[in-house]
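Asker: quick one: sequence and predicted model below, then my questions.
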Amino acid sequence: MTTFNSEDYKITKPFRLADYPTEVETSLKDKEKEKLLDEVQEPLSTWQDVLYAHNKYGVLICLQGMDTSGKDSLIREVFKEFNPRGVVVHSFKTPNSTELEHDYLWRHYLALPEKGKFAVFNRTHYENVLVTRVHPEYILNENLPNITHVEDITPEFWENRMEQINNFEKHITQNGTIVLKFYFHMSKEEQRKRLLRRLEEPEHHWKFSPGDLKERERWDDYMKYYEEAINKTSKPHAPWYIIPADDKEMARYMVGKIIWEELQKYTDIKEPDLDEKVKANFEVYRKQLEE
């Protein structure tokens, strides 16, 4: 397999995570997959320069997945050919005291890409309907009106929050931000192997956290809430893609190729024309430089 149909992984109707594979069947070797990614990186890098010159759109890439699903290494590999001035990566951790003094989307608004640039959210605003659903007690830190106990958090609260996220994404896309969202679909068994690797290989010890094992115990809850969130927030203007993540090399190629294919739909993004008066004086400028 050297190609795949991106639409097969795009969520356009209600779906079940259990129906999606965590690995793509392929006879390709890892080096061959890396070569395919290389072939995508070059035109993406060139397109980034055009985006920067056009200066009317920003691109937001959202990455979500369980611990060890490969988000960090994917960012390193997929975007390594980009001009550093044109891409910014944000990894959203537990909200700090300043962020908690604002609504939960505030810090994400601040991190949106400037026109002409890419922003990559490594973990995203969706943490606010994923981690907080598994641990609803975290909502109490937001100091919200009429919510003083976990029991105050009703199903309607989560419905409203999903709608707020949809409105947020609709607003930013209508104002020039291209939004693409990727869920890294990894099997529980593959996560077990990757966590063991962190324990067994000294150079990866620093990545291990006992907290990962606690979250792993809530695997089924996370799958349930991921499925619900994706079903309710995959829209034509801000689609979700389910990326089989057991094979890191294949996942990187798939994400890179999908980004490239989606961006090609924006045919109005072109290098701006040079002012005709400036063009008409090229010979004058050339003589000035030669002299």
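Answerer: Thanks, I have the structure now.

Asker: okay, CA-based contacts and neighbour counts for the rest of this
Answerer: Will do.

Asker: what's the longest helix in this protein?
Answerer: Across the chain, the longest stretch assigned as helix under DSSP state H is helix 30-54.

Asker: give me the buried positions along it.
Answerer: Within helix 30-54, the residues that count as buried by 16 or more other CA atoms under 10 Å are 33-34, 36-38, 40-41, 44-45, 47-54.

Asker: how far off centre is it?
Answerer: 17 Å (CA atoms, centre = their mean, to the nearest Å).

Asker: now for it, which elements pack on it?
Answerer: helix 248-263 (3 or more CA pairs under 8 Å, 6 or more residues apart in numbering; DSSP states H and E).

Asker: who's in contact with the helix it packs on?
Answerer: Under the contact criterion CA atoms under 8 Å, 6 or more residues apart in numbering, helix 248-263 has outside partners 6, 24, 30, 33-34, 36-37, 40-41, 43-44, 70, 74, 77-78, 180, 182, 243-245.

Asker: how close does residue 266 get to residue 47?
Answerer: From residue 266 over to residue 47 the distance is 11 Å, taken as CA to CA, to the nearest Å.

Asker: helix or strand right after the longest helix of the chain?
Answerer: Next in sequence after helix 30-54, counting helices and strands by DSSP states H and E, comes strand 58-65.

Asker: helices of this protein, start to end?
Answerer: 30-54, 71-78, 97-100, 106-110, 131-134, 155-174, 188-200, 210-216, 219-233, 248-263, 276-280, 282-290.

Asker: between these, which one is closest to residue 121.
Answerer: Shortest distance between residue 121 and these, using CA to CA, is found for helix 106-110: 8.8 Å.

Asker: in that closest one, what counts as buried?
Answerer: residue 107.

Asker: quick one: contacts of that helix?
Answerer: Contacts for helix 106-110 (CA under 8 Å, 6+ apart): 99, 124-125.

Asker: stretch 55-68 now?
Answerer: Residues contacting stretch 55-68 (CA under 8 Å, 6+ apart): 51, 71, 112-124, 126, 176-186, 191, 194-195, 212.

Asker: got another, please set it beside the one above:
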Amino acid sequence: MNTDKYRVKPDEKIMLTTFSTSENDEYSQEELQKKMIPEAVQKLQELHLKLNAEEEKGILVVLQAMDAAGKDEAISYIFSNLNAQGLKTLTLGKPTEQELSHDYLWRIHDGLPARGEIAILNRSHYEEVIAPRVHEILKGEPLPDELIDEKIWETRFRQINDFERYLSENGFPVVKFFFNVSKEEQRKRLLKRMKDPQKNWEFSFSDVEEREHWDDYQKIFEDMLGNTSTECAPWYVLPADNEEYSRYIITIVMNELLTELNPQFPVISDEEREKLDEYIKKLEAEGGEKQGDAGQ
């Protein structure tokens, strides 16, 4: 798979209509479910285990989209298979009063990875250059008036790029996935949630209300993607109408990034090896096993 096809080039002015919402010319649904995704996830598990053991670098994963585009399902079907000790997830909603009393990047800090971790932001700091633009709510926030001018979004794009570069240069590369769902597919998924009693809890009335601003959101997404996809923190635009294929793309991109990082299991010293062999013999003696039998 050529993942560059889905990657937004730095400073590229894009139109989301040029990206397919349902592309999959390579594999059947059965191939994706039974072969391609399981094999890719297995490789991701192996690479993540090395990342976690090495404890040198961490990865920040950003998932951004309209409602019902598939973010939660991507977490469930891909990332939930990873070692829980090296995984963390933060889901962001409407800012709280406490969060609004700080700078807009403050609230994501608890969701950032430690060394050896993959951290997932289900919605993210990008909310602060999306919803406030659609609903023009900045003036209702406790910001100094002089900060709210016609250049505020340009300023925030620069600040976000600087922040993500800072993370990358400190050993925490950032990778970002935008779920490009069509309006019609979103309509079907929302109806499914609304009609199924077991899925009603996933539905919010605001999901339907936000559809009234669909065109505004698309323009803002294009601006966001074009201004914040960088070499150190790229955006990938997923054909989100096809959930299986989107999950496969995510897994392949993650595997490419981890392969580039090349994490390795730590190698113990000669002194530690001697002590390890000593303790193996001690435990084998306790259990009465012959030397080398334990674990067979």
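Answerer: Thanks, I have it. Since the model is a prediction, treat every value here as computed from it, not as a measurement.

Asker: superposed, what's their TM-score?
Answerer: TM-score of the superposed chains, computed with TM-score structural alignment, normalised by the length of structure 1, equals 0.92; 282 aligned residues with a CA RMSD of 1.6 Å.

Asker: pick the most buried one from the helices of structure 1.
Answerer: For those, the largest average neighbour count (mean count of other CA atoms under 10 Å) is found in helix 248-263, namely a mean of 21.

Asker: okay, it sits on what stretch of structure 2?
Answerer: Counting by TM-score structural alignment, helix 248-263 of structure 1 falls onto residues 243-258 of structure 2.

Asker: can you tell me how far the equivalent of residue 171 of structure 1 over in structure 2 sits from residue 129 of structure 2?
Answerer: Using TM-score structural alignment, the equivalent of residue 171 of structure 1 in structure 2 is residue 166. To residue 129 of structure 2, residue 166 of structure 2 is 19 Å away according to CA to CA.

Asker: who's in contact with the counterpart of residue 219 of structure 2 in structure 1?
Answerer: Alignment note (TM-score structural alignment): residue 219 of structure 2 maps to residue 224 of structure 1. Not one residue lies near residue 224 of structure 1 by CA under 8 Å, 6+ apart.

Asker: for residue 231 of structure 1, see how far away residue 224 of structure 1 is.
Answerer: 11 Å.

Asker: same thing with residue 56 of structure 1?
Answerer: Relative to residue 231 of structure 1, and taking CA to CA, residue 56 of structure 1 is found at 30 Å.

Asker: next one: residue 116 of structure 1
Answerer: Separation of residue 116 of structure 1 from residue 231 of structure 1 (CA to CA): 30 Å.

Asker: who's in contact with the aligned residue in structure 2 for residue 236 of structure 1?
Answerer: Under the alignment (TM-score structural alignment), residue 236 of structure 1 pairs with residue 231 of structure 2. Counting by CA under 8 Å, 6+ apart, residue 231 of structure 2 touches residue 10.

Asker: relative to residue 258 of structure 2, how far out is residue 231 of structure 2?
Answerer: 16 Å.

Asker: got it, and residue 141 of structure 2?
Answerer: Note on residue 141 of structure 2: its distance to residue 258 of structure 2, by CA to CA, is 39 Å.

Asker: cool, and residue 95 of structure 2?
Answerer: 32 Å.

Asker: and residue 59 of structure 2, how many neighbours?
Answerer: 26 (other CA atoms under 10 Å).

Asker: sorry, back to before: just the buried ones out of the contacts of stretch 55-68 of structure 1, please.
Answerer: With burial judged by 16+ other CA under 10 Å, the buried subset of those is 51, 71, 112-124, 126, 176-186, 191, 194-195.

Asker: on that earlier part again, rebuild the helices of structure 1 as a markdown table, extending it with distance to residue 18 of structure 1.
Answerer: Output for these, formatted as a markdown table (distance: least, CA to CA, whole Å):
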| stretch | distance to residue 18 of structure 1 |
| --- | --- |
| helix 30-54 | 25 |
| helix 71-78 | 21 |
| helix 97-100 | 35 |
| helix 106-110 | 30 |
| helix 131-134 | 19 |
| helix 155-174 | 22 |
| helix 188-200 | 12 |
| helix 210-216 | 17 |
| helix 219-233 | 9 |
| helix 248-263 | 18 |
| helix 276-280 | 58 |
| helix 282-290 | 62 |
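
Asker: so which of the ones you listed is nearest residue 91 of structure 1?
Answerer: Once the helices of structure 1 are compared by CA to CA, helix 71-78 is nearest, at 9.5 Å.

Asker: among the buried ones among the contacts of stretch 55-68 of structure 1, name the ones in strands.
Answerer: 118-122, 177-185 (DSSP state E).

Asker: would you turn these into JSON lines with distance to residue 275 of structure 1?
Answerer: JSON lines is the format used below for those (distance: CA to CA, whole Å):
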{"residue": "118", "distance to residue 275 of structure 1": "27"}
{"residue": "119", "distance to residue 275 of structure 1": "30"}
{"residue": "120", "distance to residue 275 of structure 1": "34"}
{"residue": "121", "distance to residue 275 of structure 1": "37"}
{"residue": "122", "distance to residue 275 of structure 1": "40"}
{"residue": "177", "distance to residue 275 of structure 1": "27"}
{"residue": "178", "distance to residue 275 of structure 1": "28"}
{"residue": "179", "distance to residue 275 of structure 1": "32"}
{"residue": "180", "distance to residue 275 of structure 1": "34"}
{"residue": "181", "distance to residue 275 of structure 1": "37"}
{"residue": "182", "distance to residue 275 of structure 1": "40"}
{"residue": "183", "distance to residue 275 of structure 1": "44"}
{"residue": "184", "distance to residue 275 of structure 1": "45"}
{"residue": "185", "distance to residue 275 of structure 1": "48"}
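
Asker: just name the closest of these to residue 161 of structure 1, please.
Answerer: Using CA to CA, residue 181 is the member of those that lies nearest residue 161 of structure 1, at 17.7 Å.
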